[in-house]
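A.B. asks: can you look at this prediction? I've put the sequence above it.
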Amino acid sequence: MDHETYRALLSGAPDHLKETRAFQAAGLKAPGVFLYGLGAGEALGRTVSALTVGRKVLLISDAVLDRLGLAPLVAAWLAEAGFAVTLFTDVEPEPHLETVEKVSALARRADVSAIVGLGGGSVLDVAKVAALSLGTGRMPADIVRGHPRFETEVMAPLVLVPTTSGTGSETSIFAVVTDGTTKRSLSGPALVPQAAILDPLLTVSMPASVTAMTGMDALTHAIEAVMHTAATPMCDALSFGAIALLSRSIRTARAEPQNLAARYDMAVGSALAMMSFNLSGGLWAHSVSYVLGSYNGTPHGLGCALGLPCLMDFNRSAVPQALAGVARAMGVSGDPARAIQALMADLGLPVNLAQHKVSAADLRALSEEMARLYPRAANPRPMNAQESLAYWQAMYEGRLSRESANA
């Protein structure tokens, strides 16, 4: 996407979505900057300028966004603001520690004073860890393999610009990096960027499959957040708002990539879902995604989606009110777990592990790996080894309980 295409899309957008706004929580002064709206990307240069007196910036992205012209567009915005830009576009899906090490080394060689991450969750997570490494002087391996919680550490000035509507990494306290074959999850307020810019125009180039999978990732964030034992009324408000936005727009966003109202709903819904997720946390559907990612390279959002309906079914007796709220937010009168399966089918996604070419012979090993590496003590209903295997068998078949049919 070049500047002319970007401006043409912006000129035809609904007026009420074009005003760039700063997100602020009522009664609180935000510690950083979160701008959102169609056209918000054009504020990038002045946003970075407010964070640093230096004039060298590292722009981190991926090869697809480079080829589509989004990385050059953003680099041009930075150059127009007077920055010398070093570009790294080799971030892979489900990024590995070695990639973070390359990025961190480049940032030091180029003597940059700020980092901009442009992309989906993989890119934004790499940018977070690289900024933490640059700010603290610690090597990426020490960060990733050390204590997983980061409270007061200071990262280098970091601005995140998402191009997908799913991970919510631009507002999250989380980052995930693959170390060997293990997903290492980092968390804490120190991983929140100093600034984030949410411009739905930058998401219109997403392929239909990516729109679907990242949208399901966002829905998983919102639904797991309200099922979590740490859920609060604040979580509920954010999650149910996110579920309503995502549910009403995801089919349209997939089918009509340049429907800017749908793209706007998806972008805002994704951010709200992650805000709720920050307040509580992830459950077994995320664990499923980590296991499947190592098993056969399953994209994160698809892995979450495959785990979500059966997790909702497993938790049914423990959180009936939360799931009733999910159904209301989705606008469905029946069981929300079945509604999620129907949504996945409408989006062209597999609805069970058999369709995703997982071998039935591997289910026991996969269930044991999930319980061993990615336990979820905060799930509202404990899951023992036998139940873990039953969960994987249910996911393999896409099978929900009889109770769900009567919900």
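C.D. replies: Nice, I can see it. Numbers count the residues shown, from 1 in each chain.
A.B. asks: contacts, neighbours, all on C-alpha from now
C.D. replies: Will do.
A.B. asks: quick one: the closest residue to Ala255 other than its chain neighbours and Ala242, what's the gap?
C.D. replies: In space, and not counting its chain neighbours, Ala255 is closest to Ala208: 7.0 Å by C-alpha to C-alpha, 6 or more residues apart in numbering. To Ala242, Ala208 is 20 Å away according to C-alpha to C-alpha, to the nearest Å.
A.B. asks: these two: which is more packed in?
C.D. replies: Neighbours were counted for Ala208 and for Ala242 using other C-alpha atoms under 10 Å; Ala242 has more, 30 against 17.
A.B. asks: where's the more buried one relative to Ala339, distance?
C.D. replies: Distance, Ala242 to Ala339, using C-alpha to C-alpha: 16 Å.
A.B. asks: tell me where the stretch 1-150 of the chain has helices.
C.D. replies: Counting by DSSP state H, counting those that start in this stretch, the stretch 1-150 of the chain has helices at residues 3-11, 15-18, 44-49, 63-68, 70-80, 97-109, 121-136, 140-145.
A.B. asks: which one of those helices lies closest to Ser247?
C.D. replies: Nearest to Ser247, of all the helices of the stretch 1-150 of the chain, is helix 15-18, at 19.0 Å by C-alpha to C-alpha.
A.B. asks: follow-up on the earlier one: quick one: the residue nearest to Ala255 from Ile250, how far?
C.D. replies: Going from Ala208 to Ile250 by C-alpha to C-alpha gives 10 Å.
A.B. asks: and if you look at Gly269?
C.D. replies: Counting by C-alpha to C-alpha, the separation of Gly269 from Ile250 is 10 Å.
A.B. asks: am I right that Ile197 sits in a strand?
C.D. replies: Yes - Ile197: assigned to a strand according to DSSP: H, G, I helix; E, B strand; the rest coil.
A.B. asks: second one coming, line it up with the first:
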Amino acid sequence: MPDPFDEATLRPLVPSVIGVLVRRGADFAAAEDAVQDALVEAVRTWPEDPPRDPKGWLVTVAWRRFLDGVRSGAARQRREEAVDAEPGAGPVGSADDTLRIFFLCAHPALTPASAVALTLRAVAGLTTRQVAEAYLVPEATMAQRISRAKRTVSGESFDRPGDLATVRRVLYLVFNEGYSGDVDLAAEAIRLTRELASLATDPETDGLLALMLLHHARRPARLRADGTLVPLAEQDRDLWDTALVEEGVDVLQAALARERRGEFQLQAAIAALHADAPTAAETDWVQVVQWYDELLALTGSPVVRLNRAVAVGEADGARAGLAALAEVDPALPRHRAVSAYLHEKEGDLAAAARLYAEAAALATSAAERTHLTKQAARLNRH
């Protein structure tokens, strides 16, 4: 039997416990606060006195905390007539409740940043401090963001159908943006996406999971010891997590077989081609371009068009890649970096060095800026 105090056992219970309280009559904001209080109590008491039923314990304690709050306000009589005050009474929750919490935290009325923060609190079970550390903002700032988000969604019907596509976008933001603090948000995003995939049998959700697994598999090879970036072509593929690659490919193949392709499935198919190549030189760039063509037709995304130009340069030569790049808005982030790479590939080292330097000046991360600066210096030495 797993240790009930193990965080991997505790945090997945949070959305379903919130769902139980909402079903019993609590509004979402009050339910979420009560569950956070119960988690604090669990951290304090479980190491010495672990419960036999962790979820039941959390429901009981959270419900008591909620009722304590209700009794201290003017709504006491109305609430206590609506729900049985006995802590163990009422519906016990279901997978559908967990899915509704996913939907509520990714409500279209929320900004992406607020949806991410609320998802990490109410679905992932992180504390406000953990969320703040992950996104490098003061805890008070994150607390205000989460409070505003809860006020925004508290009036929404718990039974209202949600938008699965919005949930996927929020989880993808979690996967891509969080690298600080004491919680690995990339791993947390994968855990939440696994849970979402088990609740919503949808090929595009499976495609998102496959994409995350395939990208996460390459994580050990992405940075050097000094923290500088390692481009995909230079990564030590022996460091890639082959188990994650195999799982990602299996999930992707099952999703594609259902013939309802979406953006994340197509991105995962491209990632799978990179993962399948023993070396960068053996990458099937022609097929990569074909997947980009399908992805571009589906999304019309300028970022997809930019990445496609790189693939065309590898498949058909630098000149073809530059021709494809000419169709991309030069103001797009990373445009100069791609142009520098293709100019170098064509042999125009002076132009490439200048473009790498310009790209470094526009870089949004220190690691990317350092990498591009080194590329410019390398070419200037020639």
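C.D. replies: Now that the structure is in, tell me what you want to look at. As the structure is a computational prediction, the values presented were derived from the model and not from experiment.
A.B. asks: superposed, what's their TM-score?
C.D. replies: Scored against TM-score structural alignment, normalised by the length of the second structure, the superposed chains reach a TM-score of 0.38; 227 aligned residues with a C-alpha RMSD of 6.4 Å.
A.B. asks: who's more crowded, Gly269 and Ile250 of the first structure?
C.D. replies: The neighbour comparison of Gly269 of the first structure against Ile250 (other C-alpha under 10 Å) goes to Gly269, with 30 against 25.
A.B. asks: and that one, what does it touch?
C.D. replies: Counting by C-alpha atoms under 8 Å, 6 or more residues apart in numbering, Gly269 of the first structure makes contact with 165, 218, 241-243, 245-246.
A.B. asks: recalculate using a threshold of 6 Å.
C.D. replies: 242, 245-246 (C-alpha atoms under 6 Å, 6 or more residues apart in numbering).
A.B. asks: any chance of TSV for those residues, columns secondary structure and distance to Thr214 of the first structure?
C.D. replies: Below are those laid out as TSV (DSSP: H, G, I helix; E, B strand; the rest coil; distance: C-alpha to C-alpha, whole Å):
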residue	secondary structure	distance to Thr214 of the first structure
Ala242	helix	14
Leu245	helix	14
Leu246	helix	11
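A.B. asks: in JSON lines: the residues you listed, plus distance to Leu302 of the first structure.
C.D. replies: Shown next, in JSON lines, are those (distance: C-alpha to C-alpha, whole Å):
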{"residue": "Ala242", "distance to Leu302 of the first structure": "19"}
{"residue": "Leu245", "distance to Leu302 of the first structure": "19"}
{"residue": "Leu246", "distance to Leu302 of the first structure": "16"}
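A.B. asks: which one of those residues is nearest to Val326 of the first structure?
C.D. replies: Ala242 (10.3 Å).
A.B. asks: could you measure from that closest one over to Gly269 of the first structure?
C.D. replies: 4 Å.
A.B. asks: got it, and Gly325 of the first structure?
C.D. replies: Applying C-alpha to C-alpha, the value for Gly325 of the first structure to Gly269 of the first structure is 16 Å.
A.B. asks: quick one, helices of the stretch 151-300 of the second structure?
C.D. replies: Ranges of helices in the stretch 151-300 of the second structure, per DSSP H, counting those that start in this stretch, are 164-177, 185-199, 203-217, 242-256, 263-276, 285-299.
A.B. asks: packing partners for the second one?
C.D. replies: The one in question is helix 185-199 of the second structure. If contacts are counted by 3 or more C-alpha pairs under 6 Å, 6 or more residues apart in numbering; DSSP states H and E, helix 185-199 of the second structure sits against helix 164-177.
A.B. asks: could you rerun that using 8 Å?
C.D. replies: The contact analysis (3 or more C-alpha pairs under 8 Å, 6 or more residues apart in numbering; DSSP states H and E) places helix 185-199 of the second structure against helix 95-105, helix 164-177, helix 203-217.
A.B. asks: show me what the last one is packed up against.
C.D. replies: For helix 203-217 of the second structure, the contact count by 3+ C-alpha pairs under 8 Å, 6+ apart identifies helix 164-177, helix 185-199, helix 242-256, helix 263-276 as packing neighbours.
A.B. asks: list the contacts of the first one.
C.D. replies: What it means is helix 164-177 of the second structure. With contacts defined as C-alpha under 8 Å, 6+ apart, helix 164-177 of the second structure is touched by 102-103, 106-108, 112, 115-116, 135, 185-190, 192-193, 205, 208, 212.
A.B. asks: just the second one next, same as before
C.D. replies: Helix 185-199 of the second structure is contacted from outside by 95-96, 99, 123-124, 134, 168, 171-172, 174-176, 178-179, 205-206, 208-209, 212-213, 216, using C-alpha under 8 Å, 6+ apart.
A.B. asks: how about the third one?
C.D. replies: With contacts defined as C-alpha under 8 Å, 6+ apart, helix 242-256 of the second structure is touched by 203-204, 206-207, 209-214, 216-217, 261, 265, 268-269, 272, 275.
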